[in-house]
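Trainee: structure, please.
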Amino acid sequence: MKFTHDVIVIGGGAGGLVAAGGCALFGLKVALIEGHKMGGECLNNGCVPSKALITAARRAAEAREEKRMGVTLAAPKVEWAGVHQHIHDAIAEIAPHDSEERFEEMGCEVIRDWAKLTGKHSVEVGGRTLTAPRIVIATGSEPFVPPIRGLDNVPYLTNENIFDLTKQPEHLVIIGGGVIGMEMAQSFCRLGSQVTVIEPDRPMSRDDEDSVAVVIEVIEREGVRFVKGLAQKVEGSADGVAVHVDNGETITGSHLLVAVGRKARVSGYGLEELGIELGRNGIAVDARRRTSIKSIYAVGDCREGPRLTHVSGYEGSNVALEITLGLPTKVDWEALPWCTYTEPEVAQIGLTESEARKKFGERVTVVKEGFDHNERAIAEGDTKGHMKVIFKGKKVIGASIVGKNAGELLLPLSQTITGKASTFALGSAVISYPTRSEITKAVAFAAWEPTVFGAIPKKWAGSLAKLRRIFA
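Mentor: This next block holds a predicted model:
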C-alpha cells in the first residue's frame, strides 16, 4: 500500500503535539490534524488560564492582609477587566509554543479541520483521504455534565467558558469539589465573589485526607462555604440560578459552575464504525497505548486512564519513540504525580496512605514532617502543611505534600519511587539552607534514623570510643 504519510496525528493538544513533533523531528512525514484550537485544553481553557486566575487571586489575598510582618499594604481593589486581560495575555504569550507555524517548522503538515477514521490506516479530512502505517488519536476530553433536572434550561459555566466571563460573579455556586471546583472556589472568593461548593463526598477525594483537611480549613476561613449533598434540581431565579440539594437546602447564586469531572471526546471520529473498542470512559488501550486495532494508538484524555497534561505529554513521547525507533514503550504509573494549585497546594505521588494500607496492610509505615519545623517556612511566616511519605520497608511507595509550592518538592520523591535515588542518599544530601526542600531531607533522614542510631551502630560507636580512650 502506498501511504501519503508515515504518521497521522488527530488532535493538537498536549499528547498530540508531543507525538507529532517527536515523529517530525526524527524526519518522519507527519500529518497533524486539529479541528478546533491548537494547544488543546491545557492552553485554552485548562492549566494556563486557571493558573493565571489563581495568581491574580493570590495577589488580592496577600493585599487583603493589610498589615503583616511590620509591612502595611493598601487593601486590594479588584478590576475584573484587568483580571480577564491577564488570563488572556497569558494564553496569548504561550500560544506560539503550540502554534501551527511552530509545528510546520518542525516538519509537520498541519491541517485545521475535523478528521474521521475510515480504516486502520486511513483518515478523511477536508475532502482528502490521508493514509499512514500508524495513526495516533489524541482528541482529548470535555466537561462531564451530569443529568441534573433543569440544568439544560439555565445558563451554566464549565472550564470551557468560565475564563471568558467579562463580569465577575456576585455569587458563584459550584457543583463539584474536585480539582477544578476547589481551585476556582478559592480564586473567585479571593477576588471578592461569594462562593458556595456543593459536593456529596469529601472534596478532592483522590488526594490524601490529612492534606485535603488543611486546604479545606484555609479555604473555609477565607469565606468559601461547603454544602455536603447532591444537586438534584436546577432552576432559574431572580438572582440567577437556584440549586436544590438532596439535604433539603436550596442555594441561589448569580452564576453556576459545573465541575464534576471529564469525559473522553470520542464521538464523531469514526471509532465505533471502525470497531475500535471503547471502555467505560474512553478508548480502551494496552500499556503501549495501542487500541484494539494495533496500528492505531490513543494518548491523553481520550483514552481510559489518568487525565493530566503531563501524562498526555508522557504518552505522546512514548508513542513517538515506539513509532520512530521501534522501541516498545509501556506506561508506568508507579510514580505518577499530580498537584492541585490551591493555596496551600496539595501534591501527590504514588499511593496515598489509605491506598497503601489497603494494599499492603501492616507492612506500611508513614513518616510525617510538618513545615512548622522547616526554618524557611518559619522565616516566611507560612508554616501551614506537612510532608507525608509512605514506606513499604525502606522503599517509598507514595507521598503527599500540602503547603506552599508543594508541587515543586515532588521530584526527589519521584526518583526514589522509581529507584533512581535512595532515601538514604536524600537523608545525607547537602541541601541549600534555608529552603523548603529541606523537608524532604528531614523525612528521608527520619525514615533511616532508627537504623542509623540503632543498637548495632551504638555498640560499634561505644567500642571505638573505648579504644580511643585506651590508645589516645
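Trainee: when you work out contacts or count neighbours from here on, use the C-alpha atoms and nothing else.
Mentor: Fine.
Trainee: which residue ranges form the strands in the stretch 351-472 of the chain?
Mentor: 364-370, 386-392, 395-403 (DSSP state E, counting those that start in this stretch).
Trainee: quick one, the longest one and strand 364-370 angle?
Mentor: To tie it back to what came earlier, the one meant is strand 395-403. Going by axes from the mean of the first three to the mean of the last three CA atoms, to 10 degrees, strand 395-403 is angled at 30 degrees with respect to strand 364-370.
Trainee: could you list the buried residues of strand 395-403?
Mentor: Lys395, Val396, Ile397, Gly398, Ala399, Ser400, Ile401, Val402, Gly403 (16 or more other CA atoms under 10 Å).
Trainee: how about the second one, what does it touch?
Mentor: Going by CA atoms under 8 Å, 6 or more residues apart in numbering, Val396 touches Val389, Ile390, Leu413, Thr416, Ile417, Thr423.
Trainee: measure it to Leu426 for me?
Mentor: 12 Å (CA to CA, to the nearest Å).
Trainee: need the three-state assignment for Val227.
Mentor: Of the three states, Val227 takes strand under DSSP: H, G, I helix; E, B strand; the rest coil.
Trainee: so it sits against Glu199, correct?
Mentor: Yes. Counting by CA atoms under 8 Å, Val227 touches Glu199, with 6.4 Å between them.
Trainee: between these two, who's got more neighbours?
Mentor: Glu199 (22 against 17; other CA atoms under 10 Å).
Trainee: my guess is that one meets Gln232, correct?
Mentor: No. Checked against CA under 8 Å, the pair Glu199 and Gln232 is beyond contact range at 11.7 Å.
Trainee: so how far is the host helix or strand of Val215 from its chain's centroid?
Mentor: Using DSSP states H and E, Val215 sits within helix 209-222. Taking CA atoms, centre = their mean, to the nearest Å, the mean C-alpha location of helix 209-222 is offset from the chain mean by 18 Å.
Trainee: next, the structure of the following sequence, for comparison with the previous one:
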Amino acid sequence: MSERLTPDVCVVGGGSAGLVVAAGAAQLGLEVVLVERALMGGDCLNFGCVPSKALIAAAKAAQAQRSGGAFGIAPVEPRVDFPRVMDHVAETIAAIAPNDSVERFEKLGVRVLKEEARFVGRAEIQAGPHRIASKRIVLATGSRAALPPIPGLADTPHFTNETIFANRTLPTHLLIIGGGPIGIEMAQAFRRLGSQVTVLEAATFLPKDDQELAAIVVARLRKEGVDLRGSVKIDRIERSSDGVVAVLGDGTRVAGSHLLVAAGRSPVTESLDLDKAGIAHTKHGITVDASLRTSNRNVWAIGDCNGLYAFTHMAGYEASLFIRSALFRVPAKLDAAIVPWATYSDPELAHVGLSELAAREKHGDGIRVLRWKFAENDRAQAERATDGLVKVVTDARGRILGAAIAGPQAGELIQPWCLAISKRLKISALAGFVPPYPTLGEAGKRAAGSYFTETLFGPRMRGLVRFLARLPVW
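Mentor: Below you'll find the model as predicted:
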C-alpha cells in the first residue's frame, strides 16, 4: 500500500547539494524527506572529487621518486602496485562516507528513502510505495558523464568517471576523449603511475581557463610524456584485438589498451517526469531563476542538475541560497562573480572572477593586468616549484575583477582572492597585509603590490621624497 508523507521539505538526490539542504532543514527543526535511488554522497564522494584526488595524491607520490635529482636525492623509477593504489582510493572514500551516510542523516531526523522519485503532480512525488506531498521540493539529482555522438563509441568498452575508479588494472595506454579538467587530471595521474596516455580534444585544452595559464599546465603534461592532441576530430571508435582505436578525421589511427570518456556532463533528470509538474527544462539542465526556483514555484533545482556550475562547492553554495530564501524568506540570489574553480593538475590551476579576456569585453581597455611569477618567489625556489604565475585583473580604480593562478597549491592560494572578490575589495587590501616568510602566498601579495609600483617609484614620487629629505628630521 502507498504511504502518504507530507514533509516540510522533500529533497530528491543525496549528493553534495541535497545533503546540505537536508541537514540544514532538519537541524532547523523541519520535517525532511530525502529520496536517493543510488549511493549517498553522490558523484563527488563516489566517482568524482574524492577518488580523483586520492588517485592524484598517489601519482604525486610516484612522481616524487622520479624528481629528487635537483635536491641531491637519486631519482628512481617507482614500483607501482596499482591494485594497492586503488585500495587507497577506496579507503579514502570509506573514510569520508560516514559523513554522508543514511545513518548520520537519520540521526539528524531526516527520513531517507532509497527509491527512485518521479513527479505525479505539481507538488507531489512518487518514490516507490511512498507518495510525498510538499510545498518545498528540492531537486538535486546531479549529473553524469556525457557521451559525445562519435560513431562506435557506445558499442566500445570505455570508462567514465563512474567506472574508472573501480578498475584495478593499470592501463598500458590510456586514450582520453576530452581535454577539460577531468581529462587533464586523469591524464597526468595515469602517466605518473606508469601508463602511456594520449588525450584527444576537439577544441582547446582547459577552454574555460585563462589560456596564458592553461598553457603552463599543458606544457608540464607534455614534458612528463602525455601525448596531447588538440583540435582533432574523431571520426569513429573501434574495438581492436588488444583494446581500442580512435580513427581521426585525417585518417590517423590512435590505438590504446583502454578508453576514458571525459567530454562534459549531462544532467540527471530523465526519470523525474518533470513535465507532469510543469517544470521547464532543456538538455542542459532544469531551468531556474536567480534564486534557483524552477517554473513551478514549489520546486527548486540546485547543483549539477540545473546546468549552471558543475562544482561540488557550488552545490553547497546553492543549497545555502535555498535555505536562506525558501526557509528564512531572506532574498538570496546566485552571484556568478564569486564562482571559483580549480584543476588539480601539477601545477594546479585556479580561477575566480573575470578572466582578462572577459574583463576587456566588459570594461574595455581601462583594466589593469598584474602578474607575478613563482620563479620570483623564494619558497617556490626552495621547493623547485617555479612553474607558473599569479595573474590579477583590476578595473581603473583598483577594484579586483578576477584572479587566476597556475602554480603550486593554486587551489589554496586562490582563496584570499575569492574573499576579496566576494567582498568587492580593492587591490590595496591584498597589497597591504603581511604574510609570513617564506610562503607561496607572498606571490599573491607581490602581484597586488605591483599595481602601485609605477605610482610609488615614478618621477613625481621620487621628486617628493627628495624634497622631504632636505627638510629637518622630525
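Trainee: closest one of the buried residues of strand 395-403 of structure 1 to Ala63 of structure 1?
Mentor: Gly403 (19.8 Å; CA to CA).
Trainee: tell me the spacing between the closest one and Ala320 of structure 1.
Mentor: Distance, Gly403 of structure 1 to Ala320 of structure 1, by CA to CA: 36 Å.
Trainee: could you check how many residues crowd around the counterpart of Pro450 of structure 1 in structure 2?
Mentor: Aligning on TM-score structural alignment places Pro450 of structure 1 opposite Glu454 in structure 2. As a burial measure, Glu454 of structure 2 scores 10 neighbours (other CA under 10 Å).
Trainee: where do the strands sit along the stretch 51-200 of structure 2?
Mentor: 110-113, 117-121, 124-127, 130-133, 137-139, 143-145, 173-177, 196-200.
Trainee: in space, what's closest to the counterpart of Leu419 of structure 2 in structure 1 - neighbours in sequence excluded?
Mentor: By TM-score structural alignment, Leu419 of structure 2 lines up with Gln415 in structure 1. Distance criterion CA to CA, 6 or more residues apart in numbering; nearest residue to Gln415 of structure 1, sequence neighbours excluded, is Ala421 at 5.3 Å.
Trainee: these two touch, right, that neighbour and Leu411?
Mentor: No. With contact defined as CA under 8 Å, Ala421 of structure 1 does not reach Leu411; the gap is 10.6 Å.
Trainee: show me the helices in the stretch 51-200 of structure 1, by range?
Mentor: In the stretch 51-200 of structure 1, the helices defined using DSSP state H, counting those that start in this stretch lie at 80-94, 100-106, 179-190.
Trainee: just put those helices in TSV and tack on mean neighbour count and distance to Arg363 of structure 1.
Mentor: What follows is the helices of the stretch 51-200 of structure 1, written out as TSV (neighbours: other CA atoms under 10 Å; distance: least, CA to CA, whole Å):
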stretch	mean neighbour count	distance to Arg363 of structure 1
helix 80-94	16	46
helix 100-106	17	49
helix 179-190	24	31
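Trainee: could you dump the ones you listed into CSV and include distance to Glu209 of structure 1?
Mentor: Shown next, in CSV, are the helices of the stretch 51-200 of structure 1 (distance: least, CA to CA, whole Å):
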stretch, distance to Glu209 of structure 1
helix 80-94, 31
helix 100-106, 42
helix 179-190, 14
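Trainee: which stretches in the stretch 251-400 of structure 1 count as helices?
Mentor: 271-274, 309-325, 353-360, 375-380.
Trainee: give me the mean distance between the second one and structure 2.
Mentor: This points to helix 309-325 of structure 1. Mean deviation of helix 309-325 of structure 1 relative to structure 2 after superposition (mean CA distance after the TM-score superposition for structure 1): 1.1 Å.
Trainee: mind listing what's buried along that helix?
Mentor: The neighbour-count check on helix 309-325 of structure 1 (16+ other CA under 10 Å) flags 309, 311-324 as buried.
Trainee: which elements pack onto it?
Mentor: helix 14-25 (3 or more CA pairs under 8 Å, 6 or more residues apart in numbering; DSSP states H and E).
Trainee: state the distance from the corresponding residue of structure 2 for Met182 of structure 1 to Ala57 of structure 2.
Mentor: Structural alignment (TM-score structural alignment) places Met182 of structure 1 against Ile184 in structure 2. Ile184 of structure 2 sits 15 Å away from Ala57 of structure 2, going by CA to CA.
Trainee: ok, His313 of structure 2 next?
Mentor: For His313 of structure 2 relative to Ala57 of structure 2 (CA to CA), the value is 20 Å.
Trainee: likewise Leu34 of structure 2?
Mentor: For Leu34 of structure 2, the distance to Ala57 of structure 2 - CA to CA - is 33 Å.
Trainee: between the two, who's got more neighbours?
Mentor: Leu34 (26 against 17).
Trainee: show me the contacts for the aligned residue in structure 1 for that one.
Mentor: The alignment partner of Leu34 of structure 2 in structure 1, by TM-score structural alignment, is Leu32. When contacts are counted by CA under 8 Å, 6+ apart, Leu32 of structure 1 is found next to Ile8, Val9, Ile10, Gly11, Gly12, Gly16, Leu17, Ala20, Cys108, Glu109, Val110, Ile111.
Trainee: which one of those residues sits closest to Ile470 of structure 1?
Mentor: Looking across these and measuring by CA to CA, the closest to Ile470 of structure 1 is Leu17, at 71.0 Å.
Trainee: give me the number of neighbouring residues for the aligned partner of the closest one in structure 2.
Mentor: With TM-score structural alignment as the criterion, the equivalent of Leu17 of structure 1 in structure 2 is Leu19. Residues within reach of Leu19 of structure 2, counting by other CA under 10 Å, total 26.
Trainee: ok, back up a step: of the contacts of Val396 of structure 1, which stay in contact in structure 2?
Mentor: Compared against structure 2 with both residues aligned by TM-score structural alignment, their matches' CA atoms under 8 Å, the contacts of Val396 of structure 1 retain Val389, Ile390, Thr416, Ile417, Thr423.
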